[in-house]
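# Provided below are the primary sequence and the corresponding predicted coordinates.
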Amino acid sequence: MDFRTLMLYAHIAAGVVSLITMVIAYTTKKGPKAHAKVGRIYGYGMIGVGLTAVILFFMGASTFLLLIAFFSTYLVLVGWRFASNRKGAVTGIDTALMQFGFLGGIALLAFGAYIFTAGTPPFGMSKSFGIAPIVFGVISIALATQQYILNRDGISARGKKRISLHVTYMGAGTISTVTAFTITIFDHSVFTWLGATAIGTPLLIWNQMGVSKGKIASSVTSDEQD
């Protein structure tokens, strides 16, 4: 087995672990026990997805797949940060993640523009496919901007707002992870790239409403409430 094949298997394995733990995390009671433990495995799995995607990129894999792997990993890491940052401290970790989001969003926008303007779009894509990376790029920049606004006063979100943001970023990371899975199994089309977004976004909004109304159990403590 050559190194590229080994990395491909590792990438797939990390993705499968992430998908399984993602489902378990979403179906267990939110709190410091099972949900948090499974969520950490999900986070480590997504780090594995991101790292192996970088290696595969340098070995000839698609630029767009690298960007989507980055996007998914970025979202999950920020969601993980909100889950663990109960005190709302702003550190270099938050700054690095914010910069990560801005740079990745710009790269996705640039790739979308390239698809629209190239004489022959890459990877057999049609020009209309350029809308997909642009959508993800806009989302990445919007979320990084939200991070900047939250952190500019030196303290991040706490209480229910922190949990709500955790749900937002983890939910968006889940949508992106499912997207990466579907394009690996099915063909490259606008539907396979944006289908999970179209289906997952209403579910994410519903989940957010449940958090804000207290219908979804979480580990927010009384001394952390806003």
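Good, I have the coordinates.
# rest of the way, CA atoms for contacts and neighbours
Noted.
# Measure how far the host helix or strand of residue 142 is from the centre of its chain, please.
Assessed by DSSP states H and E, residue 142 sits inside helix 131-151. The gap between the average C-alpha position of helix 131-151 and the chain average comes to 11 Å, counting by C-alpha atoms, centre = their mean, to the nearest Å.
# Stretch 197-212 now?
Relative to the mean C-alpha coordinate of its chain, stretch 197-212 is positioned 15 Å out (C-alpha atoms, centre = their mean).
# structure B:
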Amino acid sequence: MLFNTLLILHITAGFTALVTAFVAIFSKLINVAHQWHLYSGRIYFWAMFVIFVTSIPMSILHPNLFLFLISIFSFYYALTGWRLAKNRRGTPQLIDWTTASIMSFTSIVMILYGSYMLISHTNGIILLVFGVLGSSSGYRDFKRLRAGGVRGQARIAEHLSGMMGATIATITAFLNNNVTFHPEVVVWLGPTLVISPLIVWWNRQLRQGRRVKGAETPVLQS
């Protein structure tokens, strides 16, 4: 009964996150009233939060370390992107150090468990790839925090990277649950391979001061 209730909440939050992610992205790209981006981004974050808090007990009730690690990995990007939107001054706070620490530790577990999984299942490749991405992001976070945080266009670019990283996770989850394709690794890693170059390009545009349809990212009130 508990698992089914959590599953319903999880699926509802997943659908909400998928819809609001696209609203947030396209409202920014077509430069409509910025409130659309603000409100949809806020709903998206809290939907990702619900996904995270439901997936943890679900992965314990039906033991699944793979999904447990993926849940932490996915929410990390949403939380990082949200924090960069809220913290306009860029001053590092305890939650930022904690988030970077948890992701760094989780990425190590992902790499180790992914290597073990390769003995019997190709899904180990998924954890290895995500583990490497997570460790790289964690390292970049620590580097940014030790430097005193980021501001201006760099903050907006980092916000974009975090939220788009979370969006990739949202799209991946949707495809994994609704598309049957073998090998499974294609569905798991496809969105990352397709969308990551866009994130890199958009990030560079922002860092170089080239505003991409909507310059500022206002503070996201909780």
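Yep, that arrived. Remember, predicted model here, so these are calculated numbers, not experimental data.
# okay, the helix holding residue 142 of the first structure sits on what stretch of the second structure?
Counterpart in the second structure of helix 131-151 of the first structure, with TM-score structural alignment as the criterion, is residues 125-145.
# returning to what we had before: mean per-residue distance, the helix or strand following the helix holding residue 142 of the first structure to the second structure?
On the C-terminal side of helix 131-151 of the first structure, the closest following helix or strand by DSSP H and E is helix 159-185. Following the fit onto the second structure, the mean deviation recorded for helix 159-185 of the first structure is 1.0 Å by mean C-alpha distance after the TM-score superposition for the first structure.
# go on, stretch 64-72 of the first structure?
Stretch 64-72 of the first structure: mean distance to aligned residues in the second structure after superposition is 1.4 Å, counting by mean C-alpha distance after the TM-score superposition for the first structure.
# Show me which positions of stretch 159-177 of the second structure end up buried.
By 16 or more other C-alpha atoms under 10 Å, the buried positions in stretch 159-177 of the second structure come out as 159-176.
# To clarify, my last question referred to stretch 188-198 of the second structure.
Of the residues in stretch 188-198 of the second structure, those buried by neighbour count under the rule 16+ other C-alpha under 10 Å are 188, 189, 191, 192.
# Name the nearest residue to the aligned residue in the first structure for the second one, sequence neighbours excluded.
To tie it back to what came earlier, the one meant is residue 189 of the second structure. Correspondence of residue 189 of the second structure to the first structure, assessed by TM-score structural alignment: residue 194. Nearest non-adjacent residue to residue 194 of the first structure, counting by C-alpha to C-alpha, 6 or more residues apart in numbering: residue 132, 6.6 Å away.
# what helix or strand is the corresponding residue of the second structure for residue 49 of the first structure on?
Correspondence of residue 49 of the first structure to the second structure, assessed by TM-score structural alignment: residue 51. For residue 51 of the second structure, the element it lies in under DSSP H and E is helix 34-61.
# For that helix, give me the average deviation versus the first structure.
When the first structure is superposed, helix 34-61 of the second structure averages 1.0 Å from its matched positions, counting by mean C-alpha distance after the TM-score superposition for the first structure.
# Go through that helix and flag the buried ones.
For helix 34-61 of the second structure, burial by neighbour count (16+ other C-alpha under 10 Å) applies to 34, 36-38, 40-56, 58-59.
# that older thread, who's in contact with the match of residue 49 of the first structure?
Applying C-alpha atoms under 8 Å, 6 or more residues apart in numbering, we find residue 51 of the second structure in contact with 9, 10, 11, 13, 14.
# From residue 27 of the first structure, how far out is the closest residue to residue 42 of the first structure other than its chain neighbours?
If you skip the residues right next to it in sequence, residue 42 of the first structure has residue 18 as its closest partner in space, 4.8 Å away by C-alpha to C-alpha, 6+ apart. Taking C-alpha to C-alpha, to the nearest Å as the measure, residue 18 of the first structure falls 14 Å from residue 27 of the first structure.
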